[in-house]
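Asks: Next comes the sequence, and after it the predicted model I'd like to discuss.
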Amino acid sequence: MSSYRPLHEGWTVTAVSSTGQLRPVVAGVPAAVPGCVHTDLLAAGLIEDPYVDDNETRLTWIGRTAWSYETVFTWDGTDDERADLVCEGLDTAATVTLNGVELGRTANMHRSYRFSVRHLLREGDNTLKVLFEPPYEYAEARRAALGDRPGAYEQPFPFIRKMACNFGWDWGPTLVTSGIWRPIGIRTWSGARLAEVRPLVTLEESDGAVNGRVEVHVTADRAAEGPLTLTASVAGVTETVRLDAGRRTGVVALTVPAPELWWPRGHGGQPLYDLTVRLGDDEWTGRIGFRSIELDRTDGAFTLVVNGRPVFVRGFNWIPEDTFPSRLTRERVAERFAQAAGAGANLLRVWGGGLYESEDFYDLADETGLLVWQDFPFACAAYPEEEPFRGEVEAEAREHVARLARHPSLALWCGNNENIWGLADWDWRDDLHGRTWGGGFYYDLLPRIVAELDPTRPYWPGTPYSGAPDLPPNDPSRGTAHIWTVWNTHDYTDYAAYTPRFVAEFGFQGPPAYATLRAAVTDEPLTPASPGVAHHQKAVDGNLKLLRGLGDHLPAPEGFDDWHYYTQVNQARAVTFALERFRALAPYCMGTIVWQLNDCWPVTSWAAVDGGGRLKPLWHAVRHAYADRLLTFQDDAVAVVNDSDEPWSGELSVVRLTLSGEPLAKERLAVEVPARGTASVALPAALLTPDDPAREVLTATLDGVRALRFPSEDPAMDYPEAEMDTVVERTAEGLRVAVTARTVVRELALFPDRLDPRATVDDQLVTLLPGETAVFHVTGGSPDPDALVRHPVLRCVNEPRR
């Protein structure tokens, strides 16, 4: 049997080069492994928190410094024939030495490395060193050698195989890391070991039954050349094959009669089966799920089909959860997954400027039924295809395609983010001067690797992409589209001008929760333009776009509290407008992936869950717009969206009301929508034509699901000043806040984190008609019950002006 010894203790880190910048002396500082330089210096008190105020700007020297990590460990010897140093993640260009002997050099954060070390280990003390080159120096040297490439940012991230957003993004800080970011240790073994286990799972019909087939592809490392026995077991089925002397690869095929099928959430359960593979004394275990996945591209469509069923994707884009990913725990990933699922999502897209995520990430996706769209890590730039990059890209792709093959949640491999679009529409060709840009990766190398190692899954060259290299890549009528006219230049009502097949990116900005912003910004007073708030806005002209985006939709803000509330409301409305529009187009449109679920630090951004893990009003709006059953006013009709397994039928009640609640016109319309279907119910002119657009509201209701349409934008509405009765009661879980409207109350929101950073609320942005009651549940912390129902904690659009 093999054994593993982690080497995570006793590390120190030392700065071994000078940048000419003022910096603290760093010599023999205790280091956490896994970790990175920034977190080590922070723990030692040598730098201020990079996430607070503008501290980030004084830490650029870290990415321009060489760093030496060193530990001494004792070794008692081993009877095993082999001993390997296993480095699961080194960030990034490093030289690894053991007892003064160089083991090898690395140049890829996205890969693992294994070095044979038995001959170098000695009983007693052993010294292990990892010397990291300055990331900037490495990347800039290769840029100088190969020629610059165009991209969205001036930073040299295309010239180093490292998390691109380390170099800053329009939502992220520029904090260029170095360190041993994933586990490191020594594995000893004899005879043979399982170097790679790659289960390929498919479904096959036989005599009217659906059976599961598992082909377990195995690669062995050998210390001896004799014959070996390879065994695989799953769901009570066991098969064995013999590997002849010297042979290093083998395949075990198993057929599982009528297994329970794995489904994305909302479509069925997520049964998982333990697969055990043995080679001699070595054993591998992992969970698999039985399901099929296909990509239907008929007539320009982009439809994921799971177990033969087309799935409307309700997704979020996922960026690295922390700028320092070694801090990410399974519990934190599970919290984000619960938030994604709680908002109604069934897919996460792992964006190409980040990482191949951890085993915890994909295991949790399997368990929760969240499909994973995995970008290869290329984003927003032309990338060189010459060596050493081609070899590094091939090695990382082979490793991760094989590593992730067992996960039923993994639905799609995608070649890149926006690089094909950049070449076509961002004037890159003029700047390339014939140099390589990455096309050889996206159109040749990566699809060949996926086809070779995991033909059970579809591959898509990039996003946006229309299905062929000679087509305009961001054509909404084909393949996947990104919509960034809204936010950058156009009002969110411009979403109505799009009729897409699948939208892989779109979104609108809003600030984080008050408690998240306040913890990261020490400005006094706090204003929309104060230095810390401005620093935590990374988008070009971001705060100007926030104000411009309010347009005619909401009143002009007066002070920070208005700015914070209105821009959050506007973010929620913009994304809701898009989601309702695109869901109503199903099955022509078969997917929406909101940019974005999460943040990597406290920042004003497109996220639904901010950098403190708090839910923004946007999250609550998406939960409504991603509900299985949805009513939405679209043009002169009510769209009835039924993304459930049961038909939805009944009488749709549509009423035109005064703001005081008096009916002016009403209709009851019979509707019947099939499972996983949509319908459009045309409305008569009596409902569509208001007598007074400033004093009316149109409602549509079916089985407790409601949609509202106000004929005019809020500043043009003649709302009465909101009047409401509030009752706050203590419960075993926290506080129950009941709000009963005496007038119309528009976009009622409760922000308990303004009183206690630990406090959360279960709903936001509720519009009440006269006589209606909303109940909010506040949990966590100890917020003042009286202050919960006062400004600025309790807000609505038509509150009395102050």
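Replies: Thanks, I have the structure now.

Asks: going forward, measure contacts between C-alpha atoms and count neighbours the same way
Replies: Noted.

Asks: Relative to residue 175, how far out is the residue most central in space within the chain?
Replies: For the chain, residue 318 is the residue whose C-alpha lies nearest the centre (CA atoms, centre = their mean; 0.9 Å). In this view, residue 318 and residue 175 are 19 Å apart by CA to CA, to the nearest Å.

Asks: List the contacts of residue 580.
Replies: Shown in contact with residue 580 (CA atoms under 8 Å, 6 or more residues apart in numbering): 625, 632.

Asks: Put this next to the first one:
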Amino acid sequence: MKRNLLLIMLCYATLLFGQSELQPEIIKLDTCWSFAKSGSNDWLSATVPGTVHQDLLRHNLLPDPFYGTNEQKIQWVENEDWEYKTCFSLSEDQMKRQAARLVFEGLDTYADVYLNGARILAADNMFKGYAVEVKDMLRCGENHLRVVFRSPIKETLPQWETNGFEYPADNDHADKKVSIFSRKAPYSFGWDWGIRMATCGIWRPVTLQLYNVARIDDYYVKQLSLTDEKACLSNQVEIYNVTGETIPAEIDIDCSLSGATENAAKQQVTLQPGYNSVNIPLDIRNPKRWMPNGWGSPTLYDFTVRVSYQNEILAEKHHRIGLRTIRVVAEKDSAGESFYFEVNGVPMFAKGANYIPSDALLPNVTAERYQTLFRDVKEANMNMIRVWGGGIYENDYFYDLADENGILVWQDFMFACTPYPADPPFLKKVAEEAEYNIRRLRNHACLAMWCGNNEIEEGIKYWGWQKRFDADVYKRFGADYRKLFHELLPAQVAKFDEGRFYMHTSPYFANWGRPESWSVRDSHNWGTWYGRKPFESADEERSRFVSEYGFQSFPEMKTIRTFASPSDYRIDSEVMTAHQKSTVGNDLIAESMERYFKVPQRFEDFVYIGLVLQGQGMRRSMEAHRRQRPYCMGTLYWQLNDSWPVVSWSSIDYYGNWKALHYQAKRAFAPVLISPLVKNDSLRVHLISDLLDNLQELTLDMRLTDFSGKVWKKESRKVDLPANSSHEVFGSTTAYWKSAKDLTECYLLITLKNSRKQPVAQSVCYFVPTKDLKLPETKIRRKVKYSDGSYTITLSSPKLAKDVFIEIPVQGARFSDNFFDLLPGEKRVITIESPRFTGDEEIAVRHIRDTY
């Protein structure tokens, strides 16, 4: 009888609302917002999603935080409370909906939310979304929504004051080491590459979601097994029945590829009031696998789940799913313990970088900037990026783009470089944060692993905290570490993402100063920076997987001009020091430059040579790691990007300009690489392939050439190149080529050709550091032409022009190549893409000899 009554009610609801009223209605609450400092009545227009810093900047109430030393002038903002308010209207029909949820995808960080006089939410975690049932608080007509943000500093000061000791959070202000108590992006409190800008605000979208009958809360496409013949999948759907009664429903699963249906399934269910969990199996015959960049197409299937009642759709959800196997191989062996990613049954050498948040003001990162970022990653021949644990869990679109571009993601949980508490309230927050983000990200083909934290165990063991803290406090660091990273987080991964690899920390064993650690899993090797070692050290320091290493440079001059004036153009000026957050700093760049280059006097030349230095030095490490395979199976340099215009380890600056490092990474990560190594009066030539097919009947052609283009000596030999391998194919003394004096006036051009005499790869090898080369004076000829929406510049020179840099005064322009050696008599055609480049701007072309 009760069921018949319910069916009558549902039919009546269908007539009342119309067919479309059964589907959810999503109302974006992104307009009509205003903000004010708490305690004032000075309300100004606000942007949501956004932050209070962005709103203050828009109303000219803050100076540009990136310019000069303005960072200090904005610190007052973090100590204030701020309020945001809006109103929205609902019609009578909308009020007839059976359920309503107010969904905040991101609140930064401590916020009380009020709706029509009711306090509906007390948020305290930036890293999770909040959904609040608000049906009984809504009104027909005008509704009032208010969000009160409490200062992240004042909010956590009582915890700091009652803790009994200071955590070693060196990223924080000395007098307010409060960041570790907050589940807020650690980098916002400042880092050794980052500005301190402790934001607050509605930083991700907010929506009002209206429902009838039922909604889908989660849809997980779990891969049970995968072979070339069949993929076995479980479609796990969580449905919430809002009616309070049992409901007969039908669940449809549809899987398609490029618009063509691959398979479908239906299941009749009875939805109980509240939450319902349904598993529906689905097989795909002859599945096409998702492949990482460089190995094939990152094929994505379209999966849709629909919940219907009598052919009326109540709710639906869509995912793009890549079918692949990923196994992290961490096995003890005679040398120590391996660490590599086996993708679709094949060992993959990981090539990539560490990713930090793309902006100090996160809502500034547009879809276009994300698209450009992944284009940059893919074009540099990368197949992996590490989302570092001091930033944020990125938004869905970030991982969508990683899926689409075949880029694997090493995902850290958001903990970095300091111990954290493990009291019950903190653990509860972390458990909720982990569940939220694991559920959100587990469908992505790109997700390769979870890592508990960045460098915390290393810090506990090796950063001298034993001497800074008494024995009980130091013991507590270890106990709390175990609770968080050995117990809570792996349990959450096992529960919500069964089968995904979890590692409690990176680096796994010890730090860069202890060679015994290099043979075990992953390493962070900071020898060439904090250890002040030469770049050649990478040739000998063999690690199983290098997940961090780096060297700094200034950004190019057009970026420096955005934060400094000509009076600041000194590496020790107040402004340059303010934009250099490393404890070692600009002096180390100069020290290393002197080792390899003639140090120029002009600041602009110093910046240019510094870019070349960073690129060449880092390339040496990348090639060393690739030569060392299969002992070493990964190289992820620090760092890919910047969050503001700054001197840093990045390969792409804040405005999207590729530094020399990114061009060198593209070359070092090429699928087929010739890697010559000159060391101790010997030359060794290695061939490296990441291809899945063997290359046979190749010719290695070597020509010793002077700087005017005259060939002094030739050598060639037949070689084969096995798939997915590295091996040495040639060795000689340097004296075999010429006397030591002559080697300062020539280079070795090495070309790998296929059976049709077509080049497969090419490399230019020098026998001495750049400062010892007798580089000739030469004038580069150039011809600029506009065609098909882009500019081409054709360069040629009668003599060698080393490390040619083409510069235009437009941010974010894309060059097909830059920071390259222009060989004598060679014509090099470079394409420049930029919607803001008209061709009228000055094009500057320089090379190393110009700085003498």
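Replies: Received, thanks. Keep in mind that what you see is a predicted model, and the values were worked out from it rather than measured.

Asks: Would you mind reporting the TM-score between them?
Replies: Taking TM-score structural alignment, normalised by the length of structure 1 as the basis, the two superposed chains have a TM-score of 0.93; 784 aligned residues with a CA RMSD of 2.4 Å.

Asks: What's the match for the residue nearest to the centre of structure 1 in structure 2?
Replies: In structure 2, the residue paired with residue 318 of structure 1 is residue 355, using TM-score structural alignment.

Asks: cool, and residue 740 of structure 1?
Replies: Aligning on TM-score structural alignment places residue 740 of structure 1 opposite residue 796 in structure 2.

Asks: so what's its match up against?
Replies: Contacts of residue 796 of structure 2 (CA under 8 Å, 6+ apart): 780, 781, 782, 822, 824, 825, 826, 827, 828.

Asks: Which residue, other than its chain neighbours, is closest to the equivalent of the fourth one over in structure 1?
Replies: Just to be clear, that refers to residue 822 of structure 2. Residue pairing (TM-score structural alignment): residue 822 of structure 2 is matched to residue 768 of structure 1. Excluding the flanking residues, the one nearest residue 768 of structure 1 by CA to CA, 6 or more residues apart in numbering is residue 745, at 5.1 Å.

Asks: My guess is residue 118 of structure 1 contacts residue 77. True?
Replies: No - using CA atoms under 8 Å, residue 118 of structure 1 makes no contact with residue 77, being 9.1 Å away.

Asks: between these two, which one's more packed in?
Replies: Shown here are residue 118 of structure 1 and residue 77; by other CA atoms under 10 Å, residue 118 has more neighbours (18 against 11).

Asks: The single longest helix found in structure 2 maps to which residues in structure 1?
Replies: In structure 2, with assignment by DSSP state H, the single longest helix is helix 603-627. Taken onto structure 1 by TM-score structural alignment, helix 603-627 of structure 2 occupies residues 560-584 there.

Asks: Go through the matching stretch and flag the buried ones.
Replies: 561-584 (16 or more other CA atoms under 10 Å).

Asks: roughly how far out does it sit from the chain middle?
Replies: 20 Å (CA atoms, centre = their mean, to the nearest Å).

Asks: what's the answer for stretch 752-759 of structure 1, then?
Replies: That offset, for stretch 752-759 of structure 1, works out to 26 Å (CA atoms, centre = their mean).

Asks: Check stretch 347-358 of structure 1 too.
Replies: 6 Å.

Asks: corresponding residues in structure 2 for that stretch?
Replies: On structure 2, the counterpart of stretch 347-358 of structure 1 by TM-score structural alignment is residues 384-395.

Asks: Start and end of the matching stretch, how far apart?
Replies: One end of stretch 384-395 of structure 2 to the other measures 17 Å (CA to CA).

Asks: what's that stretch in contact with?
Replies: In contact with stretch 384-395 of structure 2 (CA under 8 Å, 6+ apart) are residues 127, 185-187, 350-357, 407-416, 437, 453-454, 636.

Asks: Out of the residues you listed, list just those in strands.
Replies: Counting by DSSP state E, the part of these found in strands is 350, 351, 352, 353, 354, 355, 408, 409, 410, 411, 412, 636.

Asks: Spell out which two among those residues are the most distant pair, please.
Replies: By the measure CA to CA, 351 and 412 form the most distant pair in these, at 17.4 Å.

Asks: so residue 208 of structure 2 sits in a strand?
Replies: Yes - counting by DSSP: H, G, I helix; E, B strand; the rest coil, residue 208 of structure 2 is located in a strand.

Asks: count of residues packed around the nearest residue to residue 708 of structure 2 once chain neighbours are set aside?
Replies: Excluding the flanking residues, the one nearest residue 708 of structure 2 by CA to CA, 6+ apart is residue 799, at 4.6 Å. Neighbours of residue 799 of structure 2 under the rule other CA under 10 Å: 21.

Asks: Tell me who's in contact with residue 799 of structure 2.
Replies: 707, 708, 709, 776, 777, 778, 823, 824, 825.

Asks: repeat that for 10 Å
Replies: 706-709, 775-780, 822-826 (CA atoms under 10 Å, 6 or more residues apart in numbering).

Asks: And residue 142 of structure 2, by the same measure?
Replies: Taking CA under 10 Å, 6+ apart, one finds 87, 88, 89, 90, 91, 116 in contact with residue 142 of structure 2.

Asks: Going along the chain, name the helices of the stretch 251-400 of structure 1.
Replies: 330-342, 359-368, 389-404 (DSSP state H, counting those that start in this stretch).

Asks: And residue 216 of structure 2, what's its match in structure 1?
Replies: So, by TM-score structural alignment, residue 216 of structure 2 is matched to residue 194.

Asks: circling back: determine which two of the contacts of residue 142 of structure 2 are furthest apart.
Replies: 91 and 116 (16.0 Å).

Asks: quick one: which of those two has more around it?
Replies: Per other CA under 10 Å, whichever of residue 91 of structure 2 and residue 116 has more neighbours is residue 116, with 15 against 11.

Asks: how much space between residue 499 of structure 1 and residue 583 of structure 1?
Replies: 11 Å.

Asks: swap that for residue 762 of structure 1, please
Replies: Distance, residue 762 of structure 1 to residue 583 of structure 1, using CA to CA: 25 Å.

Asks: do residue 717 of structure 1 as well
Replies: As judged by CA to CA, residue 717 of structure 1 and residue 583 of structure 1 stand 28 Å apart.
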